[in-house]
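> I need the structure of the sequence given here:
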Amino acid sequence: MDKSVIRFNHCDKDIFCFFVPDQCPECGVSFSGKRLEEAPVSIPNPFSNGHKVPCAFLVASTEDNVLRDFDGRSDLHTGITNTNGIVYNYTKAGVQREHQGWERCICVPLVQPDMFSLMSQWDQYLEKFSSAQMWDPLWQSFNEETHNCYSYTLTFINCVLATQSKRALSKDEFTQSFVLPRIKRASKYMMLCREISQNHFYIVDSPRRNSQESPSEDEDSKSN
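As a prediction, the model looks like this:
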């Protein structure tokens, strides 16, 4: 299990850690009997157990380590879950149906909870799509650039959109709107975890401090 990252504010600094310390790591003042300037907040963990998120698009690192970093240095793999959390994903050996291995990944839910009709047909759609000839390695080989896990997942998503009379999404559209923002969030979260693991804290100037200083600087310039 990942530790929860906590953020609190003191000394005009945003301080990230795994637990609130007894004293401020920046100024050394004791928090005993004193209120923090802001209540500590938990930073949401961007990773989920893909097997527990039905009808979703998944992105996972192929690196099998505790601190999978989504920073562009590790290869990423994509898949689609059915209603039972089985992950369908396309590899050089064809479509795989996996009950484990996707416990820590980025999830993009594809079906709203009230879309009962689509959800009831989801497994049938996914199985029929995955059994198509184009995903049979004997008929068409896996290609790193043009016929890969990402093209498999996006083609399925567009097939589902077609059944809903919605337009298809290009690779760039889907990546920019749904994938990259989540990968950036995950990359930042992993950076925080690494920094805290190494130094116990990660400390930066509070954005609120900068925003509060700007008006006063303007006022000073007007008065001079």
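
> Every contact and neighbour count from this point should use C-alpha atoms.
Noted.

> and the spatially closest residue to residue 30 that is not a sequence neighbour, how far is that from residue 193?
Of all residues not flanking residue 30 in the chain, residue 23 sits nearest, at 4.1 Å (CA to CA, 6 or more residues apart in numbering). Remark: distance between residue 23 and residue 193 (CA to CA, to the nearest Å) = 21 Å.

> more neighbours, those two?
Legend: neighbour count by other CA atoms under 10 Å for residue 23 and residue 193, higher for residue 193 (23 against 12).

> which ones are touching the nearest residue to the more buried one once chain neighbours are set aside?
Distance criterion CA to CA, 6+ apart; nearest residue to residue 193, sequence neighbours excluded, is residue 5 at 7.3 Å. Applying CA atoms under 8 Å, 6 or more residues apart in numbering to residue 5 gives the contacts 16-19, 42-45, 192-193.

> how does it look with 10 Å?
16-19, 41-45, 189, 192-193, 196 (CA atoms under 10 Å, 6 or more residues apart in numbering).

> can I get these in a markdown table with secondary structure?
Shown next, in a markdown table, are these (DSSP: H, G, I helix; E, B strand; the rest coil):
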| residue | secondary structure |
| --- | --- |
| 16 | strand |
| 17 | strand |
| 18 | coil |
| 19 | coil |
| 41 | strand |
| 42 | strand |
| 43 | strand |
| 44 | coil |
| 45 | coil |
| 189 | helix |
| 192 | helix |
| 193 | helix |
| 196 | helix |
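
> Here is a second sequence; please produce its structure as well for comparison:
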Amino acid sequence: MDRSVIRLSHCQKEIFCFSVPDECPSCGEELKGSRLQEAPVSLPSPFTNGHKTSCCLLVAPAHDNISRDFDGTSDLHTGISNTTGVVYNYTHGGVRREQSGWERCVSVPMVRPDMFHLLAQWDRYLDRFSDGPMWDPAWHRFNEEDHNCFSFCLQFVNSVLAAEGRSSLSRETFTHSFILPRMRRVSKYNTLYEHIQRHQYYMVDRQVDRQEDRQEDTPVPS
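Coordinates of the predicted model:
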């Protein structure tokens, strides 16, 4: 997915494509800048470079996913970035601290930019947590069901919440509140992207009162 999806409006239609077509696919009128109802805009990609994030939970295709793609069927892997973009993630061999390999992933920010105290403590919390016996293969083995990469991330988040005097999150709450909304957006974006690859464009009726950058606004081709 090395091309940006753009959205443009014409004849009360919203057209999603990789580049502005010569003619409107709805009415056949030649498309000039002055004939568009609004300037074309790029649709925000749901993917980010995890090594350019800080204090985020990251979701990426698992290492054994040869295509390294989010196809809805392959296993996913999770990690936590520190303030410099090093990604801590738990595997069969223990905790890895990786400076590459997370260039295309889904990012879930865990700390607001104005939380200066927590930002200052984040790396220390992450190092201390990662060195704990729970993540040492000599003490606890990796288990696909209940002691895995997601367990590592969730327990770290809850350890930070506890250190900050806040209530912990259940696996269900954390998944539904933070992970699933972004993964639904990934699924919609992938479907749209693949549709444009096959048909050159995707078209829907224009929404007059569109609220920009809402995650659920990504259309799903039928």
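
> Fetch the TM-score of the aligned pair.
TM-score for the superposed pair, counting by TM-score structural alignment, normalised by the length of structure 2: 0.87. Supporting figures: 207 aligned residues with a CA RMSD of 1.8 Å.

> For ChimeraX, write the select line for the buried members of the contacts of residue 5 of structure 1.
In ChimeraX, this line selects whichever of the contacts of residue 5 of structure 1 come out buried by 16 or more other CA atoms under 10 Å:
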select :16,17,18,19,189,192,193,196
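
> quick one: contacts for the residue nearest the centre of structure 2?
When CA atoms, centre = their mean is applied to structure 2, the residue found nearest the centroid is residue 106 (2.1 Å). Taking CA under 10 Å, 6+ apart, we find residue 106 of structure 2 in contact with 45-50, 56-61, 70, 78, 179, 182-183, 186.

> how about 8 Å then?
Residue 106 of structure 2 sits in contact with 46-48, 50, 58-60, 182-183, where contact means CA under 8 Å, 6+ apart.

> Could I have the buried ones of those as PyMOL selection syntax?
Per 16+ other CA under 10 Å, the buried members of those correspond to this PyMOL selection:
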select buried, resi 46+47+50+58+59+60+182+183
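
> out of the contacts of residue 106 of structure 2, which are inside strands?
Residues of the contacts of residue 106 of structure 2 located in strands (DSSP state E): 58-60.

> Just give me the closest of those to residue 124 of structure 2.
residue 58 (18.8 Å; CA to CA).

> Tell me who's in contact with the closest residue to the closest one other than its chain neighbours.
Of all residues not flanking residue 58 of structure 2 in the chain, residue 107 sits nearest, at 4.7 Å (CA to CA, 6+ apart). Each residue near residue 107 of structure 2 by CA under 8 Å, 6+ apart is listed here: 47-48, 50, 53, 56-59.

> just the helices in structure 1 please.
Using DSSP state H, the helices of structure 1 run over residues 116-130, 149-163, 171-174, 180-199, 207-223.

> Identify all contacting residues around the third one.
If I follow you right, that is helix 171-174 of structure 1. By CA under 8 Å, 6+ apart, helix 171-174 of structure 1 touches residue 154.

> same deal with the last one?
Contacts of helix 207-223 of structure 1 from elsewhere in the structure, counted by CA under 8 Å, 6+ apart, are residue 12.

> how near is residue 69 of structure 2 to residue 105 of structure 2?
From residue 69 of structure 2 to residue 105 of structure 2 the distance is 9 Å (CA to CA).

> Which neighbours do the two have in common?
In contact with both residue 69 of structure 2 and residue 105: residue 61, using CA under 8 Å, 6+ apart.

> More neighbours: those two, which one.
When neighbours are counted by other CA under 10 Å, residue 105 comes out ahead of the other of residue 69 of structure 2 and residue 105, with 24 against 18.

> In contact with the residue lying closest to the more buried one once chain neighbours are set aside, which residues?
Nearest residue to residue 105 of structure 2 in three dimensions, chain neighbours excluded: residue 60, at 4.6 Å (CA to CA, 6+ apart). By CA under 8 Å, 6+ apart, residue 60 of structure 2 lies in contact with 68, 70, 76-78, 102, 104-106.

> Based on its surroundings, how many neighbours for residue 34 of structure 1?
Residue 34 of structure 1 - counted by other CA under 10 Å - has 8 other residues nearby.

> Residue 139 of structure 2 touches residue 94, doesn't it?
No - in this structure, residue 139 of structure 2 is not within contact of residue 94 by CA atoms under 8 Å, at 10.3 Å.
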